[in-house]
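Enquirer: Quick one: sequence and predicted model below, then my questions.
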Amino acid sequence: MLRLLAALFSVAVIAAVAGMWAFHQTQALAQQSLAVTEPQELTLEHGTSFRSLGKALADKQLITYDWRWKLLGKLHPELTAIQSGLYQIDSSDTVNSLLERIIRGDEKRFFLTLIEGKTVQEWLLYLQTLPHLSVDQEAFNRVLAAHGDSSNHPEGKFFPDTYQYRASSGIESILTQSYLKMQQALDKAWQQRDSNLPLETPYELLTLASIIEKETGQESERPLIAAVFINRLRKGMRLQTDPTVIYGMGARYDGNIRRKDLREATPYNTYRINGLPPTPIAAPGLESLLAAAHPADVAYLYFVSRNDGSHIFSNTLAEHNKAVDKYQRNR
C-alpha cells in the first residue's frame, strides 16, 4: 500500500512539475518578442481562429507554431476572441501585445489630409493613391445625396483637414466626417457673421471664402482680401478675380491666363459676370470662412501681388495701376 501511495505521489509530483514546465513555456511564448526588423501588416479575415492566427504568424516566421500556442489559447481563452481587420506588427511587439491589440480590434490607422485650396478633382486624384482605400468619381456626390443634397456639385462643401481611417473604412465614412465638419463650421460662421454683408445665403459665404482661399496663403491678409470683394459687391463692381477664371477654364488651364480667357463668357469668369460665381471654386479653410464672415474694416477695392506671396492693397484705380506697374508690368 505504501509503495502504491509512493508511486502515485511520484506520478503526481512529475505531473505537477511537467504542468509547471508547460505553463512556464507557454508564458515564455506569450512574452516572446516578434522581433520584426520593420513594421509588417497582418490581415485577419472574418472567422479567423486562434489556431489559424498562430499558423499565420508561423508563416511569417515570427513564432514556432506548436503545442505551446494551442495551450496558450486553452489557458487564456480571452485571447482567442479574434477580431478581423488589418493590424500592424511593430518591432517592439511581443506575442502578447499583438494579441491584446487583436482582441481589442485596434486595427492599423492610416491618415489622409484634404488640403485647403484644392478642388474636389484634385482631392480625388490624391485619394486614389492612398493604401487600402477604394475611391471612385462619385464618392463625394454619394455623401451629398445621403444628406439630401442632389446638386451633384460637391465643390467647397467638405472641410479640409487630416482624417484617420482603417483598412475596413469606406471612403463615404471619411467624407461624411468632412462634410459634417464643413456644415458645422459654415453654420457657425454664418450665424456669427458681421451685419449688413451683401450675402444672402450661407452658400454665398462659402463661395466667397473659397475665392479668398485661392487668392492668398497668408492668414493676416485674408480679412483684407475679403474686404476688397465685399466692398466691390456693395458697389456693384465685378470681382475680377483670376482664380474664378481658372476654375471656369477647367482642364484647358495650362498655367497662363490670356486676354481671350478674360473675355470668354463662362459662369465663373468674374471679369464678365456680376457678383459671385455660381459655386465655390475650391475648399476653403476655417480662416477663410471667418474672413468672409468678418472682413476688415477698410475701403480697399483693389489688390495686386508683390510676387512673394503678399499683396499691395489700394483704394483707387490710380493707386492700383501704379502698384501693377511696379510689381507686374515691369517684371
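Expert: It's in.
Enquirer: hey, let's count contacts and neighbours off CA atoms from now on
Expert: Fine.
Enquirer: mind listing the strands for the stretch 201-331 of the chain?
Expert: 302-305, 311-314 (DSSP state E, counting those that start in this stretch).
Enquirer: other SSEs contacting the first one?
Expert: Packing contacts for strand 302-305, counted by 3 or more Cα pairs under 8 Å, 6 or more residues apart in numbering; DSSP states H and E, involve helix 222-235, strand 311-314, helix 317-324.
Enquirer: what's near enough to touch Y179?
Expert: Counting by Cα atoms under 8 Å, 6 or more residues apart in numbering, Y179 touches V143, K157, F158, F159.
Enquirer: Surely the second one and Q184 touch.
Expert: What that stands for is K157. No - look at K157 against Q184 with Cα atoms under 8 Å: they stay out of range, at 10.8 Å.
Enquirer: Have a look at the two and say which one is more surrounded.
Expert: Higher neighbour count among K157 and Q184: K157, with 25 against 12, using other Cα atoms under 10 Å.
Enquirer: just to confirm, which helix or strand has S173 in it?
Expert: According to DSSP states H and E, S173 maps onto helix 171-191.
Enquirer: of all the strands of the stretch 201-331 of the chain, which lies closest to K118?
Expert: strand 302-305 (20.2 Å; Cα to Cα).
Enquirer: which residues sit against that closest one?
Expert: By Cα under 8 Å, 6+ apart, strand 302-305 touches 225, 228, 311-317, 320, 323-324, 327-328.
Enquirer: sorry, back to before: which one of the contacts of Y179 is nearest I103?
Expert: Nearest to I103 among the contacts of Y179, with distances taken as Cα to Cα, is V143, at 31.7 Å.
Enquirer: Included below, for side-by-side comparison, is a second structure:
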Amino acid sequence: MLKRLLAAVGILVVLGAAAAAGGYVYWQSRLQAPLALDEPALYQVPAGAGFNQVVGQLEAEGIIDDAWAFQLLARVQPERVPRLRVGEYRLTPGMSGLEMIALLGSNNVVTYALTLPEGRTFSQLRDLLDNAPKLEHRTLGMSDDEIMTLLDREGVFPEGWFFPDTYRYHLGMSDVDILRQALARMERILDEVWAERADNLTVESPYEALIMASLIERETGAPEERREIAGVFKRRMEQGMRLQTDPTVIYGMGERYEGRITRADLREATPYNTYVINGMPPTPIAMPGRASLEAAVDPLPGDTLYFVSRGDGTHQFSRTLREHNNAVNRYIRNR
C-alpha cells in the first residue's frame, strides 16, 4: 500500500514539474512573441506611467496579446524590466515583446528636426518654435524679457543671441530646451571666433562683432561676399561715413515694413536706421551664422566703399561714389 502511495506521489510530482515546465515555456513564448503589427507604428510612453499601465495600454491597443506575461515578468524577474523613458518610440513588425520593452527603456526615441535659418529675427524664431509639432510650448504668451529671464539672461536683449542651425528634439522637450541649446552655441561660437579675430578692427567687443555679423548676414547670402561687405563697413566706419545699409532701416520699421522701403523711410530717425545714425545699430538685427561671424572679425582688405545688389543675390562693389551711382543706374533704376 505504501509503495503504491509513494508511486502516486511521484507521478504527481513529475506531472506537476512537467506542468510547471510547460507553463514556463508558454510564458516565455508569450514574451518572445512578435508584436501584432503589420506596419511600423509609433507608441508614446506617457509621463508618470508605470510598467503595468503601459503593457495594459499596449494590449488594449492590440500591439501585444498577453499583458499578463509582462506583468508576471515584472513581479518575478524585475531585473529584466527596464525603467521606461517618456517619449515616442517606433515599433516595427517582427519585433518581439521583450525587444519592445527594451526599446521603451532606451534612448532610441523618435526625434524631430527644427531648422532656425540664418538671418531670421528673434520674432521669427519664436514663430518657428510656436509652430513646431510635438514640442511643449512653454514660452507662449511670454514677453521677450520674460524668456531671457527664464534663460538666466535677465536684461539681455534677445536679438542675435541664438545660433541658427538644425536642432533635434523629442516628445517631452520644450521650446525652452531649444532656446537654451541655441543660446549656448552662439555664446560658445562667438567666443571662439572672437579669439581668432584680426588686428585693427573697428568692432571693439564680442557683442559689437555680433552686431556687425548680423548686418553682414542680412546683406548677403553669397559666401564669397561676406568678408568684402565686412571690409566695406570697416572702411566706412574708419572714414566717418554712415553704414547706410537697408536691413537696418527695415528692422527699425518693425511690423510696418511691407516689402519695400521709401525715401521717407530712409530719412526716418529710428535707433537702427544707419542712414541717420552714426556707426552700428545698438543691437543685432538678426541671427548670424558662423560665416558671418568670422567675416565680422576678419574683414577683407581693399578700397571699396559702396555696394549695390545686382538682383541675383550678389552685389556690385565700387570704390567711388561715381562708380556706385553708375552701378545703381545699371542694377536698380534701369531694372
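Expert: All right, it came through fine. In this text, all values refer to a predicted model and were calculated from it rather than measured experimentally.
Enquirer: List buried residues within the contacts of strand 302-305 of structure 1.
Expert: I225, V228, H311, F313, S314, H320, A323, V324, Y327 (16 or more other Cα atoms under 10 Å).
Enquirer: now the second one: how far from N321 of structure 1?
Expert: Plainly put, V228 of structure 1 is 16 Å away from N321 of structure 1 if you go by Cα to Cα, to the nearest Å.
Enquirer: related to what we said a few turns ago, put together TSV for the contacts of Y179 of structure 1, with secondary structure and distance to D242 of structure 1 on each row.
Expert: Output for those, formatted as TSV (DSSP: H, G, I helix; E, B strand; the rest coil; distance: Cα to Cα, whole Å):
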residue	secondary structure	distance to D242 of structure 1
V143	helix	30
K157	coil	21
F158	coil	23
F159	coil	23
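Enquirer: Can you tell me which of these carry over to structure 2?
Expert: Retained in structure 2: K157, F158, F159, out of the contacts of Y179 of structure 1 (criterion both residues aligned by TM-score structural alignment, their matches' Cα atoms under 8 Å).
Enquirer: between the residues you listed, which is nearest D149 of structure 1?
Expert: K157 (10.5 Å).
Enquirer: any idea what the closest one aligns with in structure 2?
Expert: Here K157 of structure 1 is matched to W161 in structure 2, going by TM-score structural alignment.
Enquirer: and if you look at A28 of structure 1?
Expert: By TM-score structural alignment, A28 of structure 1 lines up with S29.
Enquirer: does its match belong to a helix or a strand, and which?
Expert: Counting by DSSP H and E, S29 of structure 2 is found in helix 2-32.
Enquirer: Can you spell out which helices and strands pack onto that helix?
Expert: For helix 2-32 of structure 2, the packing partners by 3+ Cα pairs under 8 Å, 6+ apart are helix 67-76, helix 97-104.
Enquirer: Now do that helix against helix 97-104, angle only.
Expert: Orientation of helix 2-32 of structure 2 against helix 97-104 (axes from the mean of the first three to the mean of the last three Cα atoms, to 10 degrees) gives an angle of 50 degrees.
Enquirer: Now find how far off-centre helix 2-32 of structure 2 is within its chain.
Expert: 59 Å (Cα atoms, centre = their mean, to the nearest Å).
Enquirer: Buried residues, it. List them.
Expert: For helix 2-32 of structure 2, by 16+ other Cα under 10 Å, it's W27, R30, L31.
Enquirer: ditto for stretch 269-283 of structure 2
Expert: Neighbour-count burial for stretch 269-283 of structure 2, counted by 16+ other Cα under 10 Å, picks out T270, P271, Y272, N273, T274, Y275, V276, G279, M280, P281, T283.
Enquirer: Distance to D149 of structure 1 added to the kept ones among the contacts of Y179 of structure 1, as a markdown table?
Expert: Listed next are the kept ones among the contacts of Y179 of structure 1 as a markdown table, based on distance: Cα to Cα, whole Å:
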| residue | distance to D149 of structure 1 |
| --- | --- |
| K157 | 11 |
| F158 | 13 |
| F159 | 16 |
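Enquirer: so which of those comes closest to K108 of structure 1?
Expert: F159 (24.0 Å).
Enquirer: For that closest one, give me its contacts.
Expert: Contacts of F159 of structure 1 by Cα under 8 Å, 6+ apart are L114, E116, S178, Y179, K181, M182, A283, P284, G285.
Enquirer: what residue of structure 1 matches up with G119 of structure 2?
Expert: By TM-score structural alignment, G119 of structure 2 lines up with G117.
Enquirer: for A296 of structure 2, same thing?
Expert: A296 of structure 2 maps onto A292 in structure 1, by TM-score structural alignment.
Enquirer: Tell me which stretches of the stretch 201-335 of structure 2 form helices.
Expert: Secondary structure of the stretch 201-335 of structure 2 by DSSP state H, counting those that start in this stretch: the helices cover 206-219, 226-238, 246-253, 263-267, 290-296, 321-328.
Enquirer: Between these, which one is closest to G16 of structure 2.
Expert: Of the helices of the stretch 201-335 of structure 2, the one closest to G16 of structure 2 (Cα to Cα) turns out to be helix 290-296, at 72.5 Å.
Enquirer: mean shift of that closest one relative to structure 1?
Expert: Once the two models are superposed, helix 290-296 of structure 2 sits on average 0.4 Å from its counterpart in structure 1 (mean Cα distance after the TM-score superposition for structure 1).
Enquirer: now that helix: how far from the chain's centre is it?
Expert: In terms of Cα atoms, centre = their mean, the centre of helix 290-296 of structure 2 is set 20 Å apart from its chain centre.
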